[in-house]
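>>> Need the 3D shape of this:
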Amino acid sequence: MDSNIVSAVAVAGPAVSHGLHPWDLFMNADWIVKSVMLMLLAASVWCWTIIFEKLFNLRRLNGLADRFEASFWSGGAVEDLYDRIHTQPPDPLSAVFVAAMREWRRFAAKHGDGAATATDLADRVERVMQLTANRELDRVERYMTFLASTGSTAPFVGLFGTVWGIMNSFSAIGATKNTSLAVVAPGIAEALFATALGLLAAIPAVLAYNKLSRDLDRYAGRINGFAGEFMAILSRQLEDRR
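Prediction:
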């Protein structure tokens, strides 16, 4: 009897080991569990695409902002800087500057430089800069909600696949009336694999979302800080003209 048990374990052992390969777990899973796995795998790939795109884009935008600020604070005329970049601002910081200068020129040409219109001009330029900054930042922050959604929902989607797989395992036990590990292990392994994929998608999404959010907040603060400084320069020039 002991030799029969040893023989059964020896035969079942390689089969179970082979069946625990990730590809085998996917191929032998129920179609619902397969759908969950594919959904989580696609979400993970898309999250990594967003992460790398945001990291490279933020580095590029900060480099462009450094060059723009160097030109802006170099002591040259802002009108010359505007004439060089107004047709196609290369980054959000430049776009805010171009929008402000365009509104300044349009309003001053139409209404002159009177004291009454100077306040209106300052208000309009401030609104234009704020609207432009919000629009540009919305573009930079695009797809960030997907990272947040994946980080919060992927573990529960994987848990759904796990629950469904375990239900299938119990159904197999009931159908075969066999509670041996060789019968139960494959279904449970498939179920747990769905949970692992959920965590694989969620953990990088949460970590990346936290880091990128901090970087985006710093970049937004940089744009808002420049807008405030430019408004201060504009206000001083308007006061000098009165």
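
>>> hey, let's count contacts and neighbours off CA atoms from now on
OK.

>>> tell me which element the closest residue to G187 other than its chain neighbours falls in.
Leaving aside its chain neighbours, G187 sits nearest to S169 (5.0 Å; criterion: C-alpha to C-alpha, 6 or more residues apart in numbering). Element membership for S169 (DSSP states H and E) is helix 144-176.

>>> so after that helix, what's the next helix or strand?
That would be, after helix 144-176 and using DSSP H and E, helix 181-241.

>>> between that next one and helix 144-176, how big is the angle?
170 degrees (axes from the mean of the first three to the mean of the last three C-alpha atoms, to 10 degrees).

>>> from the chain's centre, how far out does helix 181-241 sit?
Counting by C-alpha atoms, centre = their mean, to the nearest Å, helix 181-241 is centred 5 Å from the centre of its parent chain.

>>> Could you name the helices and strands sitting against that helix?
Secondary-structure packing of helix 181-241 (3 or more C-alpha pairs under 8 Å, 6 or more residues apart in numbering; DSSP states H and E): helix 2-19, helix 22-27, helix 31-72, helix 92-111, helix 115-140, helix 144-176.

>>> Ok, which of the ones you listed comes nearest N210?
Closest approach to N210 among the helices and strands packed on helix 181-241 (C-alpha to C-alpha): helix 144-176, 9.0 Å.

>>> ok, the residue positioned nearest the centre of the chain - contacts?
By C-alpha atoms, centre = their mean, the chain has its centre lying nearest to M144, at 3.2 Å. Contacts here follow C-alpha atoms under 8 Å, 6 or more residues apart in numbering; on that basis M144 touches 50, 209.

>>> what about it, distance to G63?
21 Å (C-alpha to C-alpha, to the nearest Å).

>>> With D217 instead?
Relative to G63, and taking C-alpha to C-alpha, D217 is found at 16 Å.

>>> likewise L181?
59 Å.

>>> Distance of M231 relative to G225?
For M231 relative to G225 (C-alpha to C-alpha), the value is 10 Å.

>>> These two: who's more crowded?
M231 (18 against 12; other C-alpha atoms under 10 Å).

>>> which residue sits closest to the more buried one, ignoring its sequence neighbours?
E126 (6.9 Å).

>>> Touching, the one you found and E229? I think so.
No - E126 is beyond contact range of E229, at 11.1 Å (criterion: C-alpha atoms under 8 Å).

>>> Who has more neighbours out of these two?
E126 (20 against 12).

>>> Contact partners for that one?
Going by C-alpha under 8 Å, 6+ apart, E126 touches 100, 227, 231.

>>> what's the burial count for the closest residue to A191 other than its chain neighbours?
Take A191 and drop its neighbours on the chain: the residue closest to it by C-alpha to C-alpha, 6+ apart is T162, 3.9 Å away. Using other C-alpha under 10 Å, T162 is surrounded by 25 other residues.

>>> One more, so I can put them side by side:
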Amino acid sequence: METANLAAAHADVTLWSLFMQAGFVVKLVMIGLIGASVWTWAMVVDKFVSYNRARKQLDSFEQVFWSGQSLEELYRTLSERQVSGMAAIFVGAMREWKKSFERGARSPIGLQMRIDRAMDVTLARESETLEARLSSLATIGSAAPFIGLFGTVIGIMTSFQGIAASKSTNLAVVAPGIAEALLATAIGLVAAIPAVIAYNKFSGDAGKLIGRMESFADEFSAILSRQIDERLQPRAAAQ
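Okay, the predicted model is just below:
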């Protein structure tokens, strides 16, 4: 009779009932993992939108840059806007270029180094923006299964204590407690799997975008190097 009553009390094994019947620690683990899962999907949407926008901006700038428009005219247009990506690298390099010539730059090597440094600083800032918060996806992907497993261990221990107190090994009595515990691991996997997939994908996407910006910085550095030679060599020869 007692076993039947216990079985009836644990007959409701829906996900909600399993959550409500779980102990405080297991509930806390589940809530944390659900929050991590929500954060993961918010990051997926945010990165998907921002990387698509960044890709379009790079395509648009490359089209304008290689269209034959003069560097001075393009700089005047972009310097009045809030730019990012290749445009930010271009503006940073041109700003250093103009400042150096306004101050009467004489050393081609020194000018080239300052321009390259300006582009490197801008590239590092743009790379940091692209890779922002990706580490949180990696953390969720690696930690969530173990956090869920911790909740499962606590839940199973509690279930065994309940079994010992009831002195019954009837499956109808044991199963709900075990199911509550295993639910924590399941939620951990639900949080971890999308996080790992998203991290791998977006890390690859960020690497490709950064690679494009690095290639542009190298090409633009070569262009400016030729122009520096054209401007400073006649001046040096005249002296």
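
>>> Could I get the TM-score for this pair?
The TM-score (TM-score structural alignment, normalised by the length of structure 2) is 0.92; 230 aligned residues with a C-alpha RMSD of 1.8 Å.

>>> Pull out the buried residues from the helix holding S169 of structure 1.
144, 146-148, 150-151, 154-166, 168-170, 172 (16 or more other C-alpha atoms under 10 Å).

>>> Using CSV, please lay out the contacts of E126 of structure 1 together with distance to H18 of structure 1.
Putting the contacts of E126 of structure 1 into CSV (distance: C-alpha to C-alpha, whole Å) gives the following:
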residue, distance to H18 of structure 1
A100, 66
A227, 62
M231, 68
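
>>> Show me which of these is closest to F26 of structure 1.
For the contacts of E126 of structure 1, the nearest to F26 of structure 1 is A227 (53.5 Å; C-alpha to C-alpha).

>>> who touches the closest one in this structure?
96-97, 126, 129-130.

>>> wait, which of the residues you listed is closest to D240 of structure 1?
Of the contacts of A227 of structure 1, the one sitting nearest to D240 of structure 1 (C-alpha to C-alpha) turns out to be E126, at 18.7 Å.

>>> what separates the aligned partner of the closest one in structure 2 from G104 of structure 2, distance-wise?
Under the alignment (TM-score structural alignment), E126 of structure 1 pairs with D116 in structure 2. Look at D116 of structure 2 and G104 of structure 2: by C-alpha to C-alpha, they are 18 Å apart.

>>> and the aligned residue in structure 2 for T87 of structure 1, which of the three is it?
With TM-score structural alignment defining the correspondence, T87 of structure 1 maps onto E80 in structure 2. Three-state call for E80 of structure 2 (DSSP: H, G, I helix; E, B strand; the rest coil): coil.

>>> Return the residue of structure 2 aligned against W48 of structure 1.
By TM-score structural alignment, W48 of structure 1 lines up with W41.

>>> scratch that, L58 of structure 1
In structure 2, L58 of structure 1 lands on Y51 (TM-score structural alignment).

>>> what's around that match, how many residues?
Counted with other C-alpha under 10 Å, Y51 of structure 2 comes out at 16.

>>> next one: R214 of structure 1
Neighbours of R214 of structure 1 (other C-alpha under 10 Å): 12.

>>> go on, the one 4 residues further on?
By other C-alpha under 10 Å, the residues close to R218 of structure 1 number 12.

>>> Need the counterpart of it in structure 2.
Match for R218 of structure 1 (TM-score structural alignment): K208.

>>> same deal with E136 of structure 1?
By TM-score structural alignment, E136 of structure 1 lines up with E126 in structure 2.

>>> doesn't G85 make contact with that match?
Yes - look at E126 of structure 2 against G85 with C-alpha under 8 Å: they come within range, at 6.1 Å.

>>> Which one's more surrounded, the two?
Set E126 of structure 2 next to G85 and count neighbours by other C-alpha under 10 Å: G85 wins out with 23 against 20.

>>> That one against D59, yeah?
No - shown here, G85 of structure 2 and D59 do not form a contact pair, counting by C-alpha under 8 Å, at 10.4 Å.

>>> What's the end-to-end length of stretch 64-78 of structure 2?
11 Å.

>>> Residues touching that stretch, excluding its own?
87, 90-91, 94.

>>> one more time with 10 Å
The contact list for stretch 64-78 of structure 2 (C-alpha atoms under 10 Å, 6 or more residues apart in numbering) reads 59, 61, 86-88, 90-95, 98, 224.

>>> and if you look at stretch 175-184 of structure 1?
8-9, 12-13, 15-16, 166, 168-173, 185, 188.

>>> now swap in stretch 235-242 of structure 1 and tell me
Counting by C-alpha under 10 Å, 6+ apart, 113-119, 121-122, 229-232, 234 sit against stretch 235-242 of structure 1.

>>> What residue in structure 1 is paired with I89 of structure 2?
By TM-score structural alignment, I89 of structure 2 lines up with V96.

>>> Can you name the residues that contact A205 of structure 1?
43-44, 46-48, 50-51, 144, 146-152, 154, 199.

>>> can we see that at 6 Å?
Residues in contact with A205 of structure 1 (C-alpha atoms under 6 Å, 6 or more residues apart in numbering) are 147, 151.

>>> any idea how far it is from V140 of structure 1?
17 Å.

>>> Check L61 of structure 1 too.
According to C-alpha to C-alpha, L61 of structure 1 stands 9 Å off from V140 of structure 1.

>>> Kindly report the same for E69 of structure 1.
Taken as C-alpha to C-alpha, the span from E69 of structure 1 to V140 of structure 1 is 19 Å.

>>> Between these two, which is the more surrounded one?
Neighbour count, other C-alpha under 10 Å: between E69 of structure 1 and V140, V140 has more, with 18 against 13.

>>> Now stretch 181-195 of structure 2 on structure 1. Mean distance?
Following the fit onto structure 1, the mean deviation recorded for stretch 181-195 of structure 2 is 0.4 Å by mean C-alpha distance after the TM-score superposition for structure 1.

>>> counterpart of that stretch in structure 1, which residues?
Going by TM-score structural alignment, stretch 181-195 of structure 2 sits over residues 191-205 in structure 1.

>>> Quick one: neighbours of T185 of structure 2, just the number.
Residues near T185 of structure 2, counting by other C-alpha under 10 Å: 24.

>>> Identify the residues contacting it.
Per C-alpha under 6 Å, 6+ apart, neighbours of T185 of structure 2: 148-149.

>>> Alright, I will stop here.
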